[in-house]
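Enquirer: fold the following.
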Amino acid sequence: MTSLTVVPLTSAGGAAWTVRAVDGPVPDRHSALRTTPVTATVPGEVHTDLLAAGVIPDPFDGANEGTLAWIGRTSWSYRIEFDWDADGHAVQELVAEGLDTVATVTLNGTVVARTSNQHRSYRFDVTALLVAESNELVIEFAGPVETANRLAEQLGVWPHTNLHPYNALRKMASNFGWDWGPDVATAGIWRPIRIESWTGVRIDTVRPLAGLDGDRGVLDTRVTLAWADGFTADATVAVEVGGTSTETTVPAGTAEVGVTSTLDAVDRWWPRGYGDQPLYDVSVSLRAGEQTGDWTGRVGFRTITVDVAPDEHGGPFVLSVNGKPVYVRGANWIPDDAFVTRLNRETYQRSIADAVDAGMNLLRVWGGGIYETDDFYDICDEVGLLVWQDFLFACAAYSEDEPLRSEVEAEARQAVTRLARHASLAVWNGNNENIWGYVEWGWRQPLAGRTWGEGYYFDLLPKIVAELDPRTPYSPGSPYSYDHFIHPNDERHGTMHIWDVWNQVDYSTYRKYQPRFVSEFGFQGPPAWSTLTSVVHDEPLDPYGEQMLVHQKANEGNLKLERGLGNHLPRWKTIDDWHWTTQLNQARAVAYGIEHFRSLFPLNTGAVVWQLNDNWPVISWAAVDGHGIRKPLWFALRRVYADRLLTVQPREDGPVVAAHNDTEETWSTEVTVARRSTAAGGEVLAQETFSLEVGPRSAVLNSLPASVATPGDPTTEYVEVRAADGSTAYWYFVEDTALQLVGDAFTSSVTATGDGYDVTVTATALVKDLALFPDRLDAAARVDSCLITLSAGEAHTFHVTGGAAPDTVGVPVLRSANDLVA
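Expert: Predicted structure coming up:
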């Protein structure tokens, strides 16, 4: 017989769950929830259950977030009746992969357990509690907001950002609201739950670590086993990978066994842009008498290191795969929906494709979110996206005392055990900004000598990683300078977060930094018009409207949007101009920073922009909005994250053409640099050509010829850099507010196609940053390009998928910088 039989208790498995309110501030209009339960979906969350039942409106719409805040302060009881038939096995266990968060689990009137951690799974022996036929399982969740407040009062307040003391318990921090996310503190059975029955012995965990020994592949598979009391038969564990099978005999009662498999030759796994992503199937089988069990997964053979050894410039942060340094072009990743149980493999594929299509090679799973589902990491393995994985600590001090410490250790051990096999896993990171916070954010006085998380980041977590995943580098935090005696956010050492830009200073400040590696930086902009207006219904629409401000979470966010225009762009006059101007400024600010960072290569070894995605419709730093529409920022990232980048940058002796070649092939091309007029006709005022040759994974600087770099009238001239292979760059002598751009600088035409339509724009003068917004005509329409600059005589065709072709397009569907400043 098999060692394991499973009775799923999920809705997909036919289980009929209900949920009702049991305590807390339920509004009178919803008082029936105390006595009359509604149907619940498991896995799920109480918000999505109430929404599906028609009890509440969409929490994302209008100002509903505030009116529904009572849900997070209320306790909820999930209940199911299920039949169970004795199947001959000796042990029955209730397995809960995720309970959110402080829960009391009761089976047939007996309390089985009390839990307090969203980030771990649980297994409870219920052999003595199950009965034939009907069983009642009740899981009651304490209101998360009230629980966090109560714990903070009992244990003492540890410094934190945002409104609620999320650091008092082990729950997704951003679930309590963030400067880009809604305050929708959830409760529920958020991952699968089931009854498992087994006899004798079963596989508990499998941790296959794939590495390299020269050209050989070495797979070190660690298997933990659970044994039933009184079972005395020995077991055999066999591991098969790449056609090689290795087995070992395990004496009864052995808790863990290691099996080493060696493959004479393997294809190495590489991040995208550096090679292919071969993955090998791994199967683990267990035999003990008549008992059997199995586990399957995939691995990729590779080595990953991070070099932080001091050098002549300070201290680098160089991530290498298979001994080859990787220039990181990345983005920070937040939970892809505020209600994470709505995510699935298809949604992950769409959002990860946003990273791949933008030229990225790394995603950083940020510490205020969750350890993502296996789907996320599987897809990253398949497409070659490296994963920087934070442990779940963000922007706060954390107690190292019990009961929190034991929960931290349990969740970390589970997370490392589950994720260690993934080829894409590149870095374990202790926390987000907490070391920086302790040094600089005024925490020491309120802490008054209490622990704040240092013991986690410098002792507990690195020991767990060294024990369970020694092949993956560990970093204590981000930012961090890799020395206790250096400020953690020092540009000369390790990783840096740049947040004075956005919060305080103009984005031109990016060029004042020479960072070794930037793991966070960004700039805000609104979502697509259709996304914004689907949830904001202010009349008239205004940046400071009541509902607009519900969807702007940053402190003084709209003031910073306005101040951030500097002298780059004029202040808007209409809401349509506000939307276009701030989206454009966001894209320009981030591109400005990345082009500067790449021009510093090899001093700078990468950038991880904040952030790729949104978890609801909101004004934020994201490149892709909450409805999955790629903002102008995304198209700017696709350009500046290209394998080969041309950019013009200022240096002490004048502008230079910086070329960064992040490919394995030498980049050889002819480059024409021309100083041209912005007026109709775009007269060429000076022009020179030079040969460009950039070796593999390297960069060069070429001085801009004086004839081109010296304007006659800086307000009416610009520099166009054009390579024979199609790469382009531009240089302007003044900001757009002083640049004389022609208002009527192009013609356009629309042509219907089989899947949408084309819009062709032909320039008669310089047109800066052309953008087409088809979602303003049809929310389902998408465009393939954006932020296109054309010199006089050039043309570009935008291809739109979805939606019917309009007769013509103009403002506000077709925009450019020209129509803001001309």
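Enquirer: switch to C-alpha atoms for all contacts and neighbour counts from now on
Expert: Noted.
Enquirer: hang on, Gln445 in a helix?
Expert: Yes: Gln445 forms part of a helix when assessed by DSSP: H, G, I helix; E, B strand; the rest coil.
Enquirer: next, work out how far apart it and Ala528 are.
Expert: Separation of Gln445 from Ala528 (Cα to Cα, to the nearest Å): 43 Å.
Enquirer: show me what contacts the spatially most central residue of the chain?
Expert: Nearest residue to the geometric centre of the chain (Cα atoms, centre = their mean): Trp333, 0.8 Å. Trp333 makes contact with 363-366, 610-613, according to Cα atoms under 8 Å, 6 or more residues apart in numbering.
Enquirer: also this sequence, please, to line up against the first:
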Amino acid sequence: MTARRTLHQGWSLRAVPGPQVPGELPERAVPATVPGCVHTDLLDVGLIPDPYLDANELALAWIGRTDWVYETTFDWDDEKADRVDLACAGLDTVATVTLNGFEVGRTANMHRGYRFDVRSALVPGENTLRVRFDSPYRYAEEQRERLGNRPNAYPEPFAFIRKMACNFGWDWGPTLVTAGIWQPIELQTWSVARLAEVRPLVTVDDRTGQVEVRVGVERATDAPLTVVAAVAGVRAEVVIPAGETVAVLRLTVPEPELWWPRGYGEQPRYPLDVTLHDGDGTGDGDGDGVGTGRALDTWQRRIGFRSLQLDTSSDEHGSAFTIVVNGTPIVVRGVNWIPDDVFVTRVTRDRLATRFTQAVEANVNLLRVWGGGLYETEDFYDLADELGLLVQQDFPFACAAYPEEEPFATEVAAEAREQVARLASHPSLVLWTGNNENIWGWHDWGWQEELGDRTWGAGYYFELLPAIVAELDPTRPYWPGSPWSGRPDIHPNDPAHGSMHIWDVWNQVDYTRYRDYRPRFVAEFGYQAPPAYATLRRALSDEPLAHDSPGMAHHQKAGGGDEKLQRGLDAHLPAPVDFDDWHYLTQVNQARAIALGVEHFRSLRPICMGTIVWQLNDCWPVTSWAAVDGDGRRKPLWYALRRAYADRLLTVQPADAGLNVVAVNDGPDGWRTSVTVTRLTLGGEPIAKTTVEVDVAPHSAATVPLPADLAAADRPRHELLLAEASGTGERAFWFFAEDRDIPYPTAGYDTVVESEPSASGYVTRVRVTARTILRDLVLAADRLDPTAEVDEALVTLLPGESVTFTVTSAGPLDAAALGVGPVLRCVNDRPDA
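Expert: As a prediction, the model looks like this:
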């Protein structure tokens, strides 16, 4: 049987001397954590400041321009196996591996694993393993010099190294260029043969499950082998004749329970076991059918049975982009996913589970793994399988022209083959995408003139990658890019075809312009805001905090980001009077922008069959488009997203003739309700009212035009519209004017605070009763205790209405502070409102 021995203990790290290395570091060895990276090792021993705080990032640029050496020793007793391999699941990135002074291999790709036969280099007793990492910058810049520069969204050479692109900085991320042994490293001893690859291709046809298990073996001998696969009580066995290395086993499972995306059904999974034996399966007389040989290697995963198609058929609106699971069109309520930490080995399974829970609780059903990051981990995909979260996985190419010359063509092919095979068992993976925005960039960003006849990645996206997916996993669709229209004669970001990104809203125009689009599928759109106040206070030492204070400015990575935030505020909200005001109002504006976009796009169904908001998460404390900030705190956007992505949504939408009420139902049951629509004064007095009956089938929407006396206001600055569904609590507001122009009464309300100890700290309930209208009420309890979490935000109350906020915290909270600003805020809580 293949034996595996991890080599994660006893590592040290040292810098190779160079002029950029600080004086105290050359040749000094420090303890190293494996898996891990240079930055976290140096941070653990106090040799560098936390790069996430203030502008410390800038003082650490030398790390990415330095060569580093990891070293450990281990004892070895010769086990007389045929082979001993050093299996490196992930080295970041340009590495030379030596064992007892003998070079056993070199690497240049963070996105793949490597395996080296080291038997001849091992000695009985103590062995020394050393991994030297060359500067990623030096390697990438040398490749750029050799091959010629290519267009790039950022002045960094990330397109010239197969490494996580956002290590080199992004418009939401720091420039912290890592090196290290970032995935497990182990010795594997084996004889006769081992399982080199297992690819289960799962399909469902007329309620019958089919599992085609494709097996590749690596041999040390040419003897016959037997492979056995079993799932759901069904077993298959195949003999691999002497000298051959591949086998295909087919298992037919009658009427398996189907795996569904969350919201559409359950997520049952079945263990699939694959065992490799020596021998030819002729039996040894005991009737077990596995021949005379022993088990050599095993493989197990849990698989889900589901059918999958991507519907791109033409219709009167253009061409569709609809994910279809088990014959059911899925309306995607998605979020984009970036690496959850710049230092990816800090992203544990528990941390992923927390982030996934935040996604699920926001009614998300799809995560798009963005192309400037990684092929995500087994923990990531196992959790997605378990929770029913669909995954769109980009191949790691983003926002740049990528060279197709060697060594990159070979490396890209190798990583793609490895990763497509690795992820084939996961039912959550529903779409491979060739790149992020590179085809769009080639069309619209001036690349063609700059490139001339140099390669830019087209061969990857249109030839190499689709061929690998078709060969290794034909059960899943491939799409050349995000965005992509489906045809080369149509602009890649055409709203009427395929998937699109909408970025003119953030960069150039007001967020109400989302309503100008009638897209088939929106794979990116977003709006910025700062992180939670407690996150800022942990990360920044600015005194006083201001939107343009040094730390805040450094943690705003988007070009012109603050100016774009200000443009949004100017269009909608009263001018901030201080930093607390600015912080609250920018967060409100972010939430409103995304809610407006999501509600509009959902109201367009079945024309628009999906939205993927940019973005769920952050990798450090930063002003960004995220709903959950770099410390894991939910911004007001998260609460708005939960409401806008709810199974049942009531929304008021402008129409040519006035206003419509749209009831969207993405739940499994029909929704029949009475909707009362009232035109009100700011004081809550009704002016006009109507009640309509809506009957919305599952996964559909109903649109009701409003009569003229409701669709238009007599005094727009003094009136609003409220739509309420009877019995179920869904409600929607429509304001006829912008907040900056509305003569709101100064906020009047009463609060009652009750607190009690809980098993994990304290539970505090804050009941707010409105004496006036309260627009977008937020309780920022993290200002009192960084551990505090609130169950609701962005609540609009009319006079006489109440809401109770429930706060959990580690310690008791100041009851008086919970009832006033800057903790309790609404848009009209200022004296001059």
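Enquirer: what's the TM between chain one and chain two?
Expert: TM-score for the superposed pair, counting by TM-score structural alignment, normalised by the length of structure 1: 0.97. Supporting figures: 810 aligned residues with a Cα RMSD of 1.1 Å.
Enquirer: more crowded one of Gln445 and Ala528 of structure 1?
Expert: Just comparing Gln445 of structure 1 and Ala528: by other Cα atoms under 10 Å the higher neighbour count belongs to Ala528, 29 against 9.
Enquirer: residues contacting that one?
Expert: Applying Cα under 8 Å, 6+ apart, the residues near Ala528 of structure 1 are 625, 629-631, 775.
Enquirer: list the buried residues of stretch 703-710 of structure 1.
Expert: Neighbour counts using 16 or more other Cα atoms under 10 Å place 703-705, 708-710 of stretch 703-710 of structure 1 among the buried residues.
Enquirer: switch the residues you listed over to JSON lines; also include secondary structure.
Expert: Shown next, in JSON lines, are these (three-state DSSP):
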{"residue": "Ser703", "secondary structure": "strand"}
{"residue": "Leu704", "secondary structure": "coil"}
{"residue": "Pro705", "secondary structure": "coil"}
{"residue": "Val708", "secondary structure": "helix"}
{"residue": "Ala709", "secondary structure": "helix"}
{"residue": "Thr710", "secondary structure": "coil"}
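Enquirer: still on that earlier bit, most neighbours among the contacts of Ala528 of structure 1, which one is it?
Expert: Asp625 (26 neighbours).
Enquirer: isn't it up against Val618?
Expert: Yes: with contact defined as Cα atoms under 8 Å, Asp625 of structure 1 reaches Val618; the gap is 7.5 Å.
Enquirer: what sits in contact with each of the two?
Expert: Between them, Asp625 of structure 1 and Val618 share the contacting residues Pro527, judged by Cα under 8 Å, 6+ apart.
Enquirer: need the contact list for the counterpart of Ile607 of structure 2 in structure 1.
Expert: In structure 1, the residue paired with Ile607 of structure 2 is Leu603, using TM-score structural alignment. For Leu603 of structure 1, the contacting residues are 316, 514-516, by Cα under 8 Å, 6+ apart.
Enquirer: now do the SS call for Leu603 of structure 1.
Expert: coil.
Enquirer: next: Asp85 of structure 2.
Expert: strand.
Enquirer: neighbours of it, just the number please.
Expert: Around Asp85 of structure 2 there are 17 residues (other Cα under 10 Å).
Enquirer: name the nearest residue to the residue mapped onto it from structure 1, sequence neighbours excluded.
Expert: In structure 1, the residue matched to Asp85 of structure 2 (TM-score structural alignment) is Glu93. Using Cα to Cα, 6 or more residues apart in numbering and skipping residues adjacent in sequence, the residue nearest Glu93 of structure 1 is Asp125, 4.4 Å away.
Enquirer: before we move on, the earlier item: what's the match for the residue nearest to the centre of structure 1 in structure 2?
Expert: Checking TM-score structural alignment: Trp333 of structure 1 goes with Trp337.
Enquirer: grab the nearest non-local neighbour of that match.
Expert: Trp337 of structure 2 sits nearest to Val369 (Cα to Cα, 6+ apart), 5.0 Å away.
Enquirer: and the aligned residue in structure 1 for the one you found, what does it touch?
Expert: Using TM-score structural alignment, the partner of Val369 of structure 2 in structure 1 is Val365. Val365 of structure 1 is in contact with 332-334, 371, 387-390, counting by Cα under 8 Å, 6+ apart.
Enquirer: how much space between Val365 of structure 1 and Arg329 of structure 1?
Expert: Counting by Cα to Cα, the gap from Val365 of structure 1 to Arg329 of structure 1 is 14 Å.
Enquirer: cool, and Ala90 of structure 1?
Expert: 53 Å.
Enquirer: among these two, which residue is more densely surrounded?
Expert: Shown here are Ala90 of structure 1 and Arg329; by other Cα under 10 Å, Arg329 has more neighbours (24 against 13).
Enquirer: surely that one meets Ala358?
Expert: No: with contacts counted by Cα under 8 Å, Arg329 of structure 1 stays clear of Ala358, the gap being 9.4 Å.
Enquirer: which helix or strand contains the corresponding residue of structure 1 for Met500 of structure 2?
Expert: Aligning on TM-score structural alignment places Met500 of structure 2 opposite Met496 in structure 1. Following DSSP states H and E, one finds Met496 of structure 1 within strand 496-498.
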